[in-house]
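Enquirer: Show me the folded form of this:
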Amino acid sequence: MREKMERNVRVYKRFRFSQNMLIIGPVLVPYMIFKGLSYSEIMLLQSISAVSVVLFEVPTGSIADRVSRKFSLVISSLIMGIGLSMYIFMKGFAAFAIAEVLFGLGLTFSSGADSAILYESLSRIGRKGEYSNIEAVSMSQIFAGQAAGSVASGFLYSLSPYIPFWISVAMLFLSGIFSLMFVEPPERMKPKQSYLVHVARVFGTAFQKPRVRWAMYFAALMGVMLRATFWLYEPYFKLINLDIAFYGVVFAIFNLVSAFSSRYMVKTMGSVRPRKVLMTMGFMISGAYLLPLLFRGFFSIVLLLPGQLVRGMYTPVMRFYVNNQVEDSFRATKLSIVSLSANLSFSIFSPLIGACLDGIGTVPVYFAMGVIAAVVNLSLLQLRRVHKRKGAVIGGA
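Expert: A predicted model of the protein is given here:
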């Protein structure tokens, strides 16, 4: 059994790398325009994508809990590959909307299931404490690969707009092959009740547990603030008159910073309580919006880097924090609920961000995002203190 669980850890890194090695980021907007979409349609597609994730997140997480982690991961890569393939063969808003829904469905099948199979495999062999570091190393490898892909995608796109997409589809199907190599962790408690009862119990216990509830609130904050950075970089680049030729290089630098953050900063903060690290990230993402407004020029790109440090640390730390609060039978579903909070908040606020960007401009939007992030994070800091005081009272009772 130990050998199989050790193999799961190795396979996990390969699976995560291949499923996330999509090199289309820097050329995604130009490609959509090439396919005939307007910018407003592109932003609407992001809302459709987020809404689809919200709709599918909990049902697919429940499948991972009730059926099999491995099954969820296999089907995830297959559906994501089909969705992305539609971007190559189809055109028009309606086709791309279907593609986004399929891609979102595939993404939710792996959300929670991948983290759960790693955590449970490590737990079975007495290595649970290594979870954060393994997640961090995996994320750093992904970011390093995406850095190289960012530079390559611009060059490949100039040869043919379809090449970066073909490479990304191939990586998704490769991740499907790796997912077949997983072994389901033994002695895992599976929920015996019906699906509706299972989901109701998970939601009930999630809201009853203060730490899980806090994680949902924090995920909602970061779902907006962290995910919006990708779509707000281009307006800022235009604000400082950055030539589009440098976009790929800048994205490569961003990914390298995230790789460094994931690999080394997570390990450095290993002795710090996860929730304290998350709070620090909340203030860092606020700075990532406010600092670039102080100085505006080519070198002010450096002031965007706190957001990339957060991007590298957030997933390993948040997943470790949530995994420590839940039991096997509900693990994937509760992880999905936390992820749902992030996607729900983004689906609600992303159209508003786009409207404000068109209506009042880049500088006011950056300022508002930074201030809101700071205020909400301070509120969550106060909530954390309340939880600690209640815990102390109960412990002393």
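
Enquirer: From now on I want contacts and neighbour counts done on CA atoms only, so please keep to that.
Expert: Will do.

Enquirer: Okay, buried residues for stretch 378-395 please.
Expert: With burial defined by 16 or more other Cα atoms under 10 Å, the residues of stretch 378-395 counted as buried are 380-381, 384.

Enquirer: Quickly name whichever of the residues you listed is closest to Val212.
Expert: Nearest to Val212 among the buried residues of stretch 378-395, counting by Cα to Cα, is Arg384 at 11.6 Å.

Enquirer: what secondary structure does that closest one sit in?
Expert: At Arg384 the chain is in helix, as set by DSSP: H, G, I helix; E, B strand; the rest coil.

Enquirer: does the spatially closest residue to it that is not a sequence neighbour belong to a helix or a strand, and which?
Expert: Nearest residue to Arg384 in three dimensions, chain neighbours excluded: Trp214, at 7.7 Å (Cα to Cα, 6 or more residues apart in numbering). Assigned by DSSP states H and E, Trp214 belongs to helix 210-239.

Enquirer: quick revisit: identify, from the buried residues of stretch 378-395, the entry nearest to Gly126.
Expert: Arg384 (29.8 Å).

Enquirer: Could you dump the buried residues of stretch 378-395 into a markdown table and include distance to Tyr366?
Expert: Conversion of the buried residues of stretch 378-395 to a markdown table gives the following (distance: Cα to Cα, whole Å):
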| residue | distance to Tyr366 |
| --- | --- |
| Leu380 | 21 |
| Leu381 | 22 |
| Arg384 | 27 |
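
Enquirer: Relative to Ser153, which of those is nearest.
Expert: Nearest to Ser153, judged by Cα to Cα, of the buried residues of stretch 378-395 is Leu380 at 39.2 Å.

Enquirer: That closest one contacts Ala220, doesn't it?
Expert: No: using Cα atoms under 8 Å, Leu380 is not in contact with Ala220; the gap is 11.4 Å.

Enquirer: In contact with the residue nearest the centre of the chain: list those residues for me.
Expert: The centroid of the chain falls nearest to Thr315 when counting by Cα atoms, centre = their mean (6.6 Å). Contact analysis of Thr315 by Cα atoms under 8 Å, 6 or more residues apart in numbering lists Glu135.

Enquirer: Before we compare anything, build this one as well:
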Amino acid sequence: MGEERSEQWHLMQRNIVLLFLIRTSHWFFLVMPVIIPFYHACGLSVAEIMTLQAGFSAATLFLEIPSGYFSDVWGRRRTLIVGSLISSVGWAIYCFSSGFWPFLLAEVVMGIGQSFVSGTDSALLYDSLQVLRKEEEYTLYEGRVSSAGNFSEALAGMIGGYLAFVSLYMPFYGQAVVSLVGLFSSFFLTEPPVSLFRYPSFPEVWKVVKDTVFRDKRLSLRIWFSSLVGSATLTMAWMAQSCFLYIHLPMKIWGGAVNLYSILWTLLNLFVGLAALKAYQADRYFGGKNFLC
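Expert: Just a heads-up that it's a prediction; the model follows:
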């Protein structure tokens, strides 16, 4: 019995390490520092670029609730495998495409993949901590995982910028390879015992959604607030490079040796990563309500 518990403890600890790796691979965006110049080089307008992101967001939003249901029924591990596989297909489409409609297809496919991964990784983290009897430290671990993701995106920004010097498609080739890291890591996850006994019916899930979004005012306000802040920051991130182009900010500086867009993108993610790392301490110091204010 003691050996079984010890093995289970090690498997849950391994889950946490693998989730760090999965989150890092999903946030290791080699393409982001040069994504807008890439779109412009392919002849896309700003309106078409934002339409692509709307397609991604719509696919993610449409399947967010069903994917949560699948996570409960299929299990966290299987759902993460499916989501990672679909995301890899989306990046592969980008590698062999040029033009608005193929890019839109890739974004929708990746949005579907993201809907399966989003939330499931956090649920698996919580379930693993629950087995380890550390669920009260979830915010701490989630902050660390998010911070690791942001730091990986900062590093990817520098690497992606130099890959773009070879070809604007090179970051996409690299991104397709990186996506496989998350996929392979998902296969080594272990389903926590606490998540194996949850088989809610879809009407039960829908009731929880209605109660959460419309009836529980405190929780509903937090959800809408989080959505608003997330939408605003995402819009800023996507418009930043368009603004760089609009003010004629050069992408290459110092004789073409440095990608300025990569530097700016890296600095942005370093600040976000540091904030995520300290979020747990700030929340405990100020309290949840004051911290949000």
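
Enquirer: what residues does stretch 186-205 of structure 2 touch?
Expert: 11-12, 14-15, 18, 22, 69, 72-73, 75-77, 80-81, 84, 124, 127-128, 130-131.

Enquirer: Might you calculate how far it sits from the centre of the chain?
Expert: 21 Å (Cα atoms, centre = their mean, to the nearest Å).

Enquirer: How about stretch 92-109 of structure 2?
Expert: Distance, centroid of stretch 92-109 of structure 2 to centroid of chain: 19 Å (Cα atoms, centre = their mean).

Enquirer: Counterpart of the residue nearest to the centre of structure 1 over in structure 2?
Expert: In structure 2, nothing lines up with Thr315 of structure 1, judged by TM-score structural alignment.

Enquirer: hang on, the earlier thing: helices - which of the contacts of stretch 186-205 of structure 2 land there?
Expert: Assigned to helices by DSSP state H, the following of the contacts of stretch 186-205 of structure 2 qualify: 11-12, 14-15, 18, 22, 69, 72-73, 76-77, 80-81, 84, 124, 127-128, 130-131.

Enquirer: now the helices for the stretch 201-350 of structure 1?
Expert: 210-239, 247-260, 266-268, 274-294, 305-323, 331-360 (DSSP state H, counting those that start in this stretch).

Enquirer: Relative to Phe155 of structure 1, which of the ones you listed is closest?
Expert: Ranking the helices of the stretch 201-350 of structure 1 by proximity to Phe155 of structure 1 (Cα to Cα) places helix 247-260 first, at 9.2 Å.

Enquirer: That closest one vs structure 2, mean deviation?
Expert: For helix 247-260 of structure 1, the mean distance from the matching residues in structure 2 following superposition reads 1.3 Å, by mean Cα distance after the TM-score superposition for structure 1.

Enquirer: Which of the helices or strands spans the aligned residue in structure 2 for Ser40 of structure 1?
Expert: Residue pairing (TM-score structural alignment): Ser40 of structure 1 is matched to Ala47 of structure 2. Remark: Ala47 of structure 2 resides in helix 46-74, with elements defined by DSSP H and E.

Enquirer: So which elements touch that helix?
Expert: On a contact count with 3 or more Cα pairs under 8 Å, 6 or more residues apart in numbering; DSSP states H and E, helix 46-74 of structure 2 meets helix 76-95, helix 100-117.

Enquirer: between these, which gets nearest to Tyr285 of structure 2?
Expert: helix 100-117 (30.9 Å).

Enquirer: Contacts for the closest one next, please.
Expert: 44, 48, 52-53, 55-61, 63-64, 67-68, 71, 79-80, 82-91, 93-94, 97.

Enquirer: In structure 1, which residue range corresponds to it?
Expert: Under TM-score structural alignment, the match for helix 100-117 of structure 2 is residues 93-110.

Enquirer: How about stretch 138-157 of structure 2?
Expert: The aligned range for stretch 138-157 of structure 2 is 131-150, by TM-score structural alignment.

Enquirer: how big is the offset of the matching stretch relative to structure 2?
Expert: Averaged out, stretch 131-150 of structure 1 is 1.8 Å away (mean Cα distance after the TM-score superposition for structure 1).

Enquirer: State the distance from Phe155 of structure 1 to Val54 of structure 1.
Expert: The spacing between Phe155 of structure 1 and Val54 of structure 1, counted by Cα to Cα, to the nearest Å, is 35 Å.

Enquirer: which one of the two has more residues nearby?
Expert: Comparing Phe155 of structure 1 with Val54 by other Cα atoms under 10 Å, the one with more neighbours is Val54, at 25 against 15.

Enquirer: gap between the alignment partner in structure 2 of that one and Ala240 of structure 2?
Expert: Under the alignment (TM-score structural alignment), Val54 of structure 1 maps onto Leu61 of structure 2. The gap separating Leu61 of structure 2 from Ala240 of structure 2 is 24 Å, by Cα to Cα.

Enquirer: and if you look at Asn269 of structure 2?
Expert: Taking Cα to Cα, one finds Asn269 of structure 2 at 13 Å from Ala240 of structure 2.

Enquirer: ditto for Gly111 of structure 2
Expert: Where Ala240 of structure 2 is concerned, Gly111 of structure 2 sits at a distance of 22 Å (Cα to Cα).

Enquirer: Could you do Leu221 of structure 2 as well?
Expert: 28 Å.

Enquirer: now swap in Leu268 of structure 2 and tell me
Expert: 11 Å.

Enquirer: returning to that earlier point: mean offset of the helix holding Ala47 of structure 2 relative to structure 1 (after superposition)
Expert: With mean Cα distance after the TM-score superposition for structure 1, helix 46-74 of structure 2 averages 1.3 Å from its match.

Enquirer: Pull out the buried residues from that helix.
Expert: 49, 52-60, 63-74.

Enquirer: tell me the contacts of Ile86 of structure 2?
Expert: 109-110, 112-113.

Enquirer: ok, so what distance separates the alignment partner in structure 2 of Thr205 of structure 1 from Thr120 of structure 2?
Expert: Using TM-score structural alignment as the criterion, Thr205 of structure 1 maps onto Asp211 of structure 2. Using Cα to Cα, Asp211 of structure 2 is found at 20 Å from Thr120 of structure 2.
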